[in-house]
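Colleague: Show me the folded form of this:
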Amino acid sequence: MHRIAFIVYPGFELLDATGPAAVFNGANRALSLKGRPAFYRVELVSAGGGATESSCGIAVETRAIDAFDPEGAGTVLVVGAEREWLLPAVACPALAAALPGLTAAAERYGSVCSGGFVLAALGLLDGRRVATHWDASGPFARTFPQVEVDADALYVVDGRVWTSAGVTTGIDMALAMVAHDLDPSIAGEVAQRLVLYARRPGFQSQFSAVLRAQTKGDSPFAELIGWIQTNLGAPLDVPSLASRVGQTERTFHRRFLAATGLTPARFVETARLDAARMLLSRGLPLKTVAAEVGLSPTARFSEVFERRYGVSPRLFRDMQAGH
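Modeller: The predicted model follows:
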């Protein structure tokens, strides 16, 4: 079996551990339904063992890290926490003594959310590209200049090192691990079982254009933004959108830019390309994707996609499909 050790400590973010753990358990369940043996064994590990309380007050039972046998370790992941709980973990002698050996023996290692601070403080991420929570990316980069921080990605895979942006992105990273270890179809079954909207690939931004706009609760265009997201194949030019909200084109353009930080054209193109990347990662034909997101014909779609990302949609699909 593939052993997965989540390294936790007082005040850890519960979902950083339980979210991915639910994915690995879901994979075992999917295998069982196919008459195949379980593949994953999840263990919670802490400095001293015993009950370890999370930030939300729920305690979990853990094994002491010095009693955890590094031989046969499959995956070692350090979970994240808010700053006041993270700093003691970074300075913990027991973790500092054991983690280098554990990560050296593991098939892969990494972190969820700000757990990367613990690894980076020990030099275990030097020369690597990593992801972390958007709110921690600046401090992380300043504190550890020898580590390349991708402040945008949901998760990053750099050799044996897997790191995620935080909280729910740990679920996305765990699904990618399942797809890598077993089969993308198993990962898909787990995602469906967990009622996830989609399996998000690592390249997807922590903040989509839609999410950025939705975070502004007083946005006068919240309803329009939701409609755009579900009608990408419709005419989404400025005259059509302005008419939909009952404004003149000039007024609409000015107010939309003020509310979202993007021009209507840029917002629509970004929403379409975000959706296109998701569809391409599923291996769909370019013609189908172009029609689905309102960028037909295929030549136009290819031109817009390559201008934005510097790679053709065909090559992007070939690189991402199945991962």
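Colleague: make it CA atoms for all contacts and neighbour counts henceforth
Modeller: Fine.
Colleague: Just the strands from this protein, written as ranges.
Modeller: With DSSP state E as the criterion, the chain has strands at 2-7, 40-46, 50-53, 59-64, 73-78, 108-112, 129-131, 148-150, 155-158, 161-164.
Colleague: One more sequence to fold, the one below, so I can look at both together:
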Amino acid sequence: MASRSHSVGVLVFDGMKMLDLSGPAEVFSEANRYGAEYRLSIVSADGAPVRSSIGVRVPADVDARAAAAYDTLVVVGGDALPGAPVDPGLSTAAKALADRAGRVASVCTGAFVLGAAGLLEGRRATTHWQHTAALARRCPSTRVEPDAIFVKDGTTYTSAGVTAGIDLALALLEEDHGPDLARKVARSLVVYMQRAGGQSQFSASLQGPAPRTPVLRLVQEAVQGDPTADHGLEALAARVRVSPRHLTRMFRAELDTTPVKYVELIRFDMAKALLDAGHNATEAAALSGFPSYESLRRAFARHLGLSPIRYQQRFATTAPGSRTRTATG
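Modeller: As a prediction, the model looks like this:
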């Protein structure tokens, strides 16, 4: 495949989560095996090595002040970020790098670094579900979306907990090279394997067909960004400025489905992710945009042949002391 070189800078710091670096890095590295050309650089605020959360020393390739302009800047997270002010040197480095980057992404609590650098003002964003309330307090002008795997707002991307950095990197890869390559990399990295204890893996960027047409991608982003909003045919058509009939034709031609069925598929995938994360079925229905538990139950019956509660019981963790909550908690 034809490819141009794409530079990726990863901003690291003492206490960084190792998987926040290695997860996306493996996605880009694996993509290179299929013809992409991602060039990865590790950047620290002063060019010095850093110590990761697991104690591994990570050398930096370059000082942030001397770094080139990257096509993509990735800011990793760390356990200390939600509970304390971000080091000014780190936020200053993030701002300087972001100002020169084509797009900016954070993994997990790396969103707190973007927030401290003023890069989330007036934007939509997410972070690890345990820290979304803290991010909302820290960044009052930011619309924090607690249930998103990742959020795209313009050229700024934020992602949820550590493994969601892989989902985000796959989405960036798909944006650069299309869904076929993203699916190849996902299969190679076994994205759909079950998590330890049997909890099912969820990858938002690869569930269901990925639209190629810009208008259909706008529909996808609108539903993923706010699943509880009105996404009926008339509302969707008005949002993307085409007639309902034309929008329906576009969906049938490219995805062999209808807008209504596609919206349900996105909401269904979100509901599965919420159940996987420990929400009860009533909560999952409300947060993913289904009008009631009964409508969610019918969707699960159509797609999986079992109820949401049965699904959660089947895939819940088998760790000692754990239990699956019922539909009402």
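Colleague: Could you work out which of the strands of the first structure reaches nearest to Arg314 of the first structure?
Modeller: When these are compared by Cα to Cα, strand 155-158 sits nearest Arg314 of the first structure, at 21.9 Å.
Colleague: Now that closest one on the second structure. Mean distance?
Modeller: Here strand 155-158 of the first structure is compared with the second structure after superposition; its mean distance to the aligned residues, by mean Cα distance after the TM-score superposition for the first structure, is 0.3 Å.
Colleague: Which strands or helices does that strand pack on?
Modeller: If contacts are counted by 3 or more Cα pairs under 8 Å, 6 or more residues apart in numbering; DSSP states H and E, strand 155-158 of the first structure sits against strand 129-131, strand 161-164, helix 169-181.
Colleague: what do you get if the cut-off is 7 Å, keeping everything else the same?
Modeller: strand 129-131, strand 161-164 (3 or more Cα pairs under 7 Å, 6 or more residues apart in numbering; DSSP states H and E).
Colleague: Tell me the spacing between the aligned partner of Gly47 of the second structure in the first structure and Ile7 of the first structure.
Modeller: Using TM-score structural alignment as the criterion, Gly47 of the second structure maps onto Gly49 of the first structure. Applying Cα to Cα, to the nearest Å, one obtains 11 Å for the distance of Gly49 of the first structure from Ile7 of the first structure.
Colleague: what do you get for Ala179 of the first structure?
Modeller: According to Cα to Cα, Ala179 of the first structure stands 23 Å off from Ile7 of the first structure.
Colleague: Next: Thr75 of the first structure.
Modeller: The gap separating Thr75 of the first structure from Ile7 of the first structure is 11 Å, by Cα to Cα.
Colleague: name the element Val215 of the second structure belongs to?
Modeller: When elements are assigned from DSSP states H and E, Val215 of the second structure belongs to helix 214-225.
Colleague: what angle do the helix or strand just after that helix and helix 214-225 make?
Modeller: In the C-terminal direction, the helix or strand that comes right after helix 214-225 of the second structure (DSSP H and E) is helix 233-240. Relative orientation of helix 233-240 of the second structure with respect to helix 214-225: 110 degrees, computed using axes from the mean of the first three to the mean of the last three Cα atoms, to 10 degrees.
Colleague: corresponding residue for Met173 of the first structure in the second structure?
Modeller: Matched by TM-score structural alignment, Met173 of the first structure corresponds to Leu168 in the second structure.
Colleague: for that match, what are its contacts?
Modeller: By Cα atoms under 7 Å, 6 or more residues apart in numbering, the contact set of Leu168 of the second structure is Phe150, Ser159.
Colleague: Over to Ala105 of the second structure?
Modeller: Residues touching Ala105 of the second structure, when contacts are defined by Cα under 7 Å, 6+ apart, comprise Leu73, Val74, Val75, Thr156, Tyr157, Thr158.
Colleague: Now do the first one against Leu114 of the second structure, distance only.
Modeller: Remark: distance between Leu73 of the second structure and Leu114 of the second structure (Cα to Cα) = 11 Å.
Colleague: do the same with Ser295 of the second structure
Modeller: If you measure Ser295 of the second structure against Leu114 of the second structure using Cα to Cα, the figure is 38 Å.
Colleague: Name the residue in these two with the higher neighbour count.
Modeller: When Ser295 of the second structure is set against Leu114 and neighbours are counted by other Cα atoms under 10 Å, the residue ahead is Leu114, at 26 against 12.
Colleague: What residue in the first structure is paired with the more buried one?
Modeller: In the first structure, the residue matched to Leu114 of the second structure (TM-score structural alignment) is Leu119.
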